[in-house]
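Asker: quick one, structure for this:
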Amino acid sequence: MTSFPESSHPTDQTTPAVVTGGIFPPLTFLTSLEPKAWGPTVHLVLAAIGSMFNALVIYIIAKKPKMRTYPNIFVLNLAVADFVFCTVATPLIWTVVLLEELGGWLQHVFFVSYVACAIVSVLCLTTLSIERYQAISDPIGHMDRSSRKRAWIINAGLWVLAIALSILGYVFILSSATFIPTLVSFLITFVIPLLVISVSYGLLFKTLRQNRGLPVGSRSDIKSRNRVTRMVTAVVVAFVVSWLPEHILNLLYISSTKADNKALPYGTWACFMLQIVNSVSNPFLYALLGERFGFYIRDIVCGKGNTKREQPMEKREDGKRNGQIESTRL
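Answerer: This next block holds a predicted model:
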């Protein structure tokens, strides 16, 4: 996440200054951007859409017992992170900017919620990528290990770790907005998780090539695993595209004494918009690539007509291997 040093690039004397560092977003330069109507409006409208659709994903998984599968618990965790990002972090940043409540409790809540959601998302995607490799390379062992209790424990641990890191970063990194802390933050919160994800997918696709033509499971099992893998891949790609520009902008700015202060706030605004768009787009990826999300969304939005078409498929699935297939479905 973005950080910019105040010392190298002084802000307008009339603008409250905030020194940010490490993994924290650029409040200094958001405040230097005049809060005209279009600025917060675009962000808040997108955030409202993201809140609504992520709340729908959370409702579907919580309400429908068949949706509480092992991979869907991780999807639920991502949806909660996106919901908090859209509902808490995004409105708070503009509340802080517009009210100029810099240094107050609103800023503290914003920083922690923003960073915690970002860390939870990247950790959850990293865990899902490893889980996808295990599901392809060792489907039987993965099925034995894929208990809902284990998924809940892992996701709770991700939140505890993310909140602890965000608070520690806020306390210890905020006062040191220099290149080294920023680079370390970039490596820990983006590069290393992305490297783990890349290795997991490299091994996954290597396993798929080696097992091509081998009977590693029923046709339904294979189709379900492939569908989950495609969805996780799409969500990972969307996350990288949405968050990488801010990291690049931050590193370029903090390593240069010739950065354009006038253009930077607009670049920061655009990067933050990309992050909101990422939270908005994830529910659509679940619906398009998930096996059941589309059915339940149409059922909720359009009425009960789609349920009848879904029930026969569920009945066939329930009879296979005592419901083990359910642990892999979306």
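
Asker: okay, CA-based contacts and neighbour counts for the rest of this
Answerer: Will do.

Asker: in the biggest helix by length in the chain, which residues are buried?
Answerer: Taking DSSP state H as the assignment, the helix of the chain that covers the most residues is helix 219-254. With burial defined by 16 or more other C-alpha atoms under 10 Å, the residues of helix 219-254 counted as buried are 221-222, 224-225, 227-233, 235-236, 238-239, 242-247, 249-251, 253-254.

Asker: and what of stretch 278-289?
Answerer: When neighbours are counted by 16+ other C-alpha under 10 Å, the buried residues of stretch 278-289 are found to be 278-287, 289.

Asker: with stretch 43-53 instead?
Answerer: Using 16+ other C-alpha under 10 Å as the test for burial, stretch 43-53 gives 43-44, 46-53.

Asker: what about Thr15, which SS state?
Answerer: When classified by DSSP: H, G, I helix; E, B strand; the rest coil, Thr15 comes out as coil.

Asker: what's the burial count for it?
Answerer: Thr15 sits with 14 neighbouring residues when counted by other C-alpha atoms under 10 Å.

Asker: nearest residue to it other than its sequence neighbours?
Answerer: Spatial nearest neighbour of Thr15, chain neighbours left out: Ser32 (6.3 Å); criterion: C-alpha to C-alpha, 6 or more residues apart in numbering.

Asker: ok, that neighbour - contacts?
Answerer: Taking C-alpha atoms under 8 Å, 6 or more residues apart in numbering, we find Ser32 in contact with 11-12, 15, 265.

Asker: one more: Val75?
Answerer: Per C-alpha under 8 Å, 6+ apart, neighbours of Val75: none.

Asker: one more, please, to line up against the first structure:
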Amino acid sequence: MAARTDFYNDLEDYPNSTFLYDEDYNDEVCDTTSVVEFASVVTPAFFSMVITLSLAGNILVLVILAKYENLKSLTNIFILNLAISDLVFTFGLPFWASYHIWGWTFGWILCKTVNFVFYTGFYSSILFLTVMTFHRYLAVVYPLSDHGSQRGCYGVTVSLVIWMVSFGVAVPALIFSSVQNHVHDKGYRLYCEYNDLNWRNVSSYQQMVFFLGAFMVMGFCYIMILKTVFRSRSHMRTRTVKLIFSIVAVFFLGWAPYNVVILLMLLTKNNTCDSNKILDYGLSVCRLIAFSHCCLNPVFYAFVGTKFRKHLQSILQKCFHRRSTMEAQQNRPAIIPSMGSMY
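Answerer: Predicted coordinates for the structure are as follows:
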């Protein structure tokens, strides 16, 4: 089995990544410096963009829901919680961006807290998206049935259950995460990682189970929705089909490659150096794509949701109108009492 550098092992071993290589390394056998440099430059830059877009987009969604929409609506309750999930997930990204550059510099309390919050946002986001899909399926395929799902208390109860499940599956990250001191040829660095290899592997398999389960549920629901929509003569058919295809495609294309790479790293025991490098590059790139999901939902609302677009335009118009009014007042010439003719 080809060895890898200690430094890269430590750098890559952080939440949602997997490391199953032996700890007896020889830097002369397999030099992964290029992979380290790639991750340390691209990851912080990309995460900075994702953080900015996610904060702006999801906070805007919360503002629009609070200002213009009925929060007793089931759909709005789920959208509200999905936006909160994305913000919770985003909370961990600045720490991981810094982690790729300087190692872990925030202490053991934040190590456990950030890991726990990060995984909570990860799982709750997937669960809310899946539940929203299931209720859309019920509304379209069985429109006349009373599922009790339109009551606000039902939405609050389901949301609380999802958050409790998310907290529960994220607890191992809280318990088994710790700050580790790894020594390499250039000194030492501190890293926030799982201190138990078995739990690290369990975490990786758990992610894949959640992904496959969610995708199977979403796939079934949307196939049934498409069948129902195509049988109807609704003039909204084209828009509905586009929305459904976009949601499923982005969900699958974003998370599938990431989970495939993790599975390969879990199952592959005897890699060559070149194979290790390919998997390392693949994990770095696929992680960036997958983690960008937290800033994509507001984009769907803006481009597909007519009401959201109208509310957004209303907010922007008010902001620009207020700004123009303030500028006009500032630029207005002072009125000086006339002392006679201008000529």
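
Asker: quick one: which of the buried residues of stretch 278-289 of structure 1 is nearest Val171 of structure 1?
Answerer: Distance ranking of the buried residues of stretch 278-289 of structure 1 against Val171 of structure 1, using C-alpha to C-alpha, places Ser279 first at 26.9 Å.

Asker: mind checking what secondary structure that closest one has?
Answerer: At Ser279 of structure 1, secondary structure determined by three-state DSSP is helix.

Asker: cool, and the one 3 residues further on?
Answerer: Three-state secondary structure (criterion: three-state DSSP) places Asn282 of structure 1 in helix.

Asker: wait, what's in contact with the nearest residue to it once chain neighbours are set aside?
Answerer: Once its chain neighbours are removed from consideration, Asn282 of structure 1 has its nearest residue in Val235; the separation is 6.4 Å (C-alpha to C-alpha, 6+ apart). The neighbours of Val235 of structure 1, taking C-alpha under 8 Å, 6+ apart as the test, are 125, 282, 285.

Asker: do Val196 of structure 1 as well
Answerer: When the contact criterion is C-alpha under 8 Å, 6+ apart, the partners of Val196 of structure 1 are Thr126.

Asker: may I ask which helix or strand encompasses the residue mapped onto it from structure 2?
Answerer: In structure 2, the residue paired with Val196 of structure 1 according to TM-score structural alignment is Val217. Using DSSP states H and E, the secondary-structure element containing Val217 of structure 2 is helix 197-231.

Asker: for Ala162 of structure 1, same thing?
Answerer: Using DSSP H and E, the secondary-structure element containing Ala162 of structure 1 is helix 148-172.

Asker: report the separation between the residue positioned nearest the centre of structure 1 and Leu78 of structure 1.
Answerer: In structure 1, the centroid-proximal residue (C-alpha atoms, centre = their mean) is Ser121; its distance is 3.4 Å. Between Ser121 of structure 1 and Leu78 of structure 1 the computed distance is 6 Å (C-alpha to C-alpha, to the nearest Å).

Asker: could you do Cys302 of structure 1 as well?
Answerer: Summarising the geometry, the distance separating Cys302 of structure 1 from Leu78 of structure 1, computed by C-alpha to C-alpha, is 25 Å.

Asker: ok, those two, which is more surrounded?
Answerer: In this view Cys302 of structure 1 and Leu78 are compared by other C-alpha under 10 Å, and Leu78 has more residues nearby, 28 against 10.

Asker: and that one, what pairs with it in structure 2?
Answerer: Taking TM-score structural alignment for the superposition, Leu78 of structure 1 sits opposite Leu82 in structure 2.

Asker: Phe128 is in contact with that match, correct?
Answerer: Yes - here Leu82 of structure 2 lies in contact with Phe128, judged by C-alpha atoms under 8 Å, at a distance of 6.0 Å.

Asker: aligned to Ser166 of structure 1, what sits in structure 2?
Answerer: Under the alignment (TM-score structural alignment), Ser166 of structure 1 pairs with Ala170 in structure 2.

Asker: how close does its match get to Met132 of structure 2?
Answerer: Separation of Ala170 of structure 2 from Met132 of structure 2 (C-alpha to C-alpha): 22 Å.

Asker: neighbour count: the two, which is higher?
Answerer: Here Ala170 of structure 2 and Met132 are compared on neighbour count by other C-alpha under 10 Å; more neighbours surround Ala170, at 22 against 19.

Asker: in ChimeraX, how would I select the buried members of the contacts of Ser32 of structure 1?
Answerer: To isolate the buried subset of those in ChimeraX, counting by 16+ other C-alpha under 10 Å, use the following:
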select :11,265
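
Asker: how about the contacts of Ser32 of structure 1 in a markdown table, adding secondary structure and distance to Arg309 of structure 1?
Answerer: A markdown table is the format used below for the contacts of Ser32 of structure 1 (DSSP: H, G, I helix; E, B strand; the rest coil; distance: C-alpha to C-alpha, whole Å):
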| residue | secondary structure | distance to Arg309 of structure 1 |
| --- | --- | --- |
| Thr11 | coil | 60 |
| Asp12 | coil | 61 |
| Thr15 | coil | 59 |
| Pro265 | helix | 50 |
